[in-house]
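Peer 1: Let me see the structure of the following:
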Amino acid sequence: MTLPPRPAIVIAGPTASGKSGLALALAREFDGVVINADSMQVYDALPLLTARPSEEDLGAAPHRLYGVLAPSDLCSAARWGGLAAAEMEAAWNAGKLPILAGGTGLYLRAVMEGLSPIPDIPEDVRAQARARLAEMGNAAFHALLASRDAEMAARLDPGNSQRLARAWEVLEATGRSLARWQDEPRQGGVDARWFSLVLDPGRPRLYAQCDSRFAAMMAAGALDEVRAFESLGLAPDLPIAKALGRRELAAHLAGEMDLEAAVAAAQQATRNYAKRQGTWFRHQMMASEVIVEQFSESLKATIFLKIRQHLLTA
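Peer 2: Okay, here's the model as predicted:
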């Protein structure tokens, strides 16, 4: 008789929905290991702005893949998927429950479903794509991409620099549209008995939490954190440089914006991002359960029961 795949839990949802708190509660209740699935928290930089769990929380249960890469490093979904798969295997071997927590949908897709088999792109091609985008600006670059690859350009938001550059570099390196690569059968993924729980609180409450959390980050020293980060002189197109609030606070430090305006702009950017995340999870992820509230202590009993039933399912 073939044994069922080993269990794994996914805690997903938009920023500020309570994912880290829920993951920690589950790890303590079910002897689990929390594995980071947030593309910003994987870097050893800007822990306040990226809302990395506190040192107290990191010490309260095993946490993996938090702050493990240098800020100058590049982490793709495929690379993270390999790291996460290894951590899941280590958790199972230790008799613990892997709990993946984060809001980066493509990262979660990498382990739950696998990714399209796009070849590695040479670094010089990547650099040329980003340099060209920076020189032309998003609108002109999007038009250029559309002249060569209308289908992929139609799928992309002209304001999303990272995805525009990605589409161009794949086309340049492979001679084939990213759309065609995405149509290929996916590869990778981890064979597990998945239970995915998406936190999807209503927007008014979520937006209020985004605002109050950023205010708390400022009170905890986020401006000094950004000042130290800017002193490193890192390239502005690195993934970690896109951490929510970094650009606005850096503009204030450069004398381009007063602090009140910078904080308001950062809060708006956070709310916009939370909205995009919520849309992605509603349309792109088949969740086992959707909790239409922000995580709180009052939800623990209900969620614990659902997880316990999943773990007992053969």
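Peer 1: Going by C-alpha atoms from here, please, whenever you check contacts or count neighbours.
Peer 2: OK.
Peer 1: And the strands in the stretch 51-200 of the chain, which stretches?
Peer 2: Ranges of strands in the stretch 51-200 of the chain, per DSSP state E, counting those that start in this stretch, are 63-64, 97-101, 193-199.
Peer 1: Distance check, residue 289 against residue 195.
Peer 2: 8 Å (CA to CA, to the nearest Å).
Peer 1: I'd like the structure of this one too, to check against the first:
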Amino acid sequence: MKFEWNDRTRPILIAGPTASGKSALAVELAERLDGTVINADSMQVYAELRVLTARPSPEDEARVPHVLYGHVPVRDPYSSGRWLGDVADALRGVNEAGRRPILVGGTGLYFRALTQGMAEIPAVGEEVRRAVRDRLEIEGAPALHAELSVRDPVSAARIPLSDPQRILRALEVLEATGRPLSSWQADPPLPPLVRPDEAIRLVLWPDRAWLLDRISRRTKAMLEGGAIEEAKTVEAMDLDPELPSYRAHGLRALLAYVAGEAGYDDTVEKIRMDTRRYAKRQFTWFRTQMPDWPRSLPEAALADLRGTLGV
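Peer 2: The predicted model follows:
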């Protein structure tokens, strides 16, 4: 598909680590530029996890249109491929309305799919998924990675032993389709945004000490603002803990807390440290996978974008 943008509706893409102020920046830009905020964060899609995933507040959602937030139940095995289809539909709607799309989030893979495309891989059935996951528990990641090295050496070379989820995904695709994941990925379709000049791109790049302080304060605010109740809701649903939604930072720690397996202070510290480690991984992704995206301090981002936009 191809969209035609003009100077007034040219997309803005805002990436950045967790707690760096992306959502607030997107809302302010949307108010100034007649824009629609589109979610590019893999965890903010889940309906039951508003507080834990720091989704925009109802007040912010009332200020400007927001799309692809909270539209997926936690029991749904949502994927980056499905998001790519959803975002293409969202861009079409925003384009037809003559508004400016402002895509914001911390999931680097989503931005890569948006600008580089993603292979259309058939869905994997639950029976296959369960069988491969059972093998992981019994045999361990090194054994499955060794098998992948024989059956799909290209994917194995790309996937480190420290990433069991990607090892599982590659083996699931092999079992379900009889075709290596690397083969499916070799010829992806055109992305929704085809040309680099179609979008204005920015990565928020905060000072590390500033960000660590933000993470600490936000962790406390989340637990006081309803994240524990969200965890109780998920616990009552008795879901498969291998679902993608369980990767929401802090969810597993809170589930242990509500089950009486951990104390409150230890839970707060675990969530804080896990979130810090995640932010570090995000910095690494943005530095290595998005090296040509302009960087900006959060406090300077609005001024930088206004200069680029000429407003």
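Peer 1: about what we covered before: so which of the strands of the stretch 51-200 of the first structure is the most surrounded?
Peer 2: strand 97-101 (a mean of 27; mean count of other CA atoms under 10 Å).
Peer 1: Return the residue of the second structure aligned against residue 166 of the first structure.
Peer 2: Under the alignment (TM-score structural alignment), residue 166 of the first structure maps onto residue 169 of the second structure.
Peer 1: ugh, wrong one, I meant residue 268 of the first structure
Peer 2: So, by TM-score structural alignment, residue 268 of the first structure is matched to residue 273.
Peer 1: which stretch of helix or strand covers that match?
Peer 2: helix 264-289 (DSSP states H and E).
Peer 1: what's the answer for residue 214 of the second structure, then?
Peer 2: Using DSSP H and E, residue 214 of the second structure falls in helix 208-224.
Peer 1: Downstream of the helix holding residue 273 of the second structure, the next helix or strand is which one?
Peer 2: Sequence order places strand 295-296 as the next helix or strand after helix 264-289 of the second structure, per DSSP H and E.
Peer 1: Quick check: buried residues in the following helix or strand past that following strand?
Peer 2: Next helix or strand after strand 295-296 of the second structure toward the C-terminus (DSSP H and E): helix 298-309. The neighbour-count check on helix 298-309 of the second structure (16 or more other CA atoms under 10 Å) flags 298, 301, 302, 304, 305 as buried.
Peer 1: Does anything pack onto helix 298-309 of the second structure? Which helices or strands?
Peer 2: Counting contacts by 3 or more CA pairs under 8 Å, 6 or more residues apart in numbering; DSSP states H and E, helix 298-309 of the second structure packs against helix 22-33.
Peer 1: Check the offset of the helix it packs on from the chain's centre.
Peer 2: 19 Å (CA atoms, centre = their mean, to the nearest Å).
Peer 1: returning to what we had before: which one, of the strands of the stretch 51-200 of the first structure, ends up nearest to residue 113 of the first structure?
Peer 2: Set against residue 113 of the first structure and scored by CA to CA, the strands of the stretch 51-200 of the first structure come closest in strand 193-199, at 10.6 Å.
Peer 1: need the helices for the stretch 1-150 of the first structure, in chain order.
Peer 2: Here the stretch 1-150 of the first structure has its helices, by DSSP state H, counting those that start in this stretch, at 19-30, 55-60, 77-93, 105-112, 123-136, 138-148, 150-155.
Peer 1: coming back round to it: residues in the first structure aligned with the helix holding residue 214 of the second structure?
Peer 2: Counting by TM-score structural alignment, helix 208-224 of the second structure falls onto residues 203-219 of the first structure.
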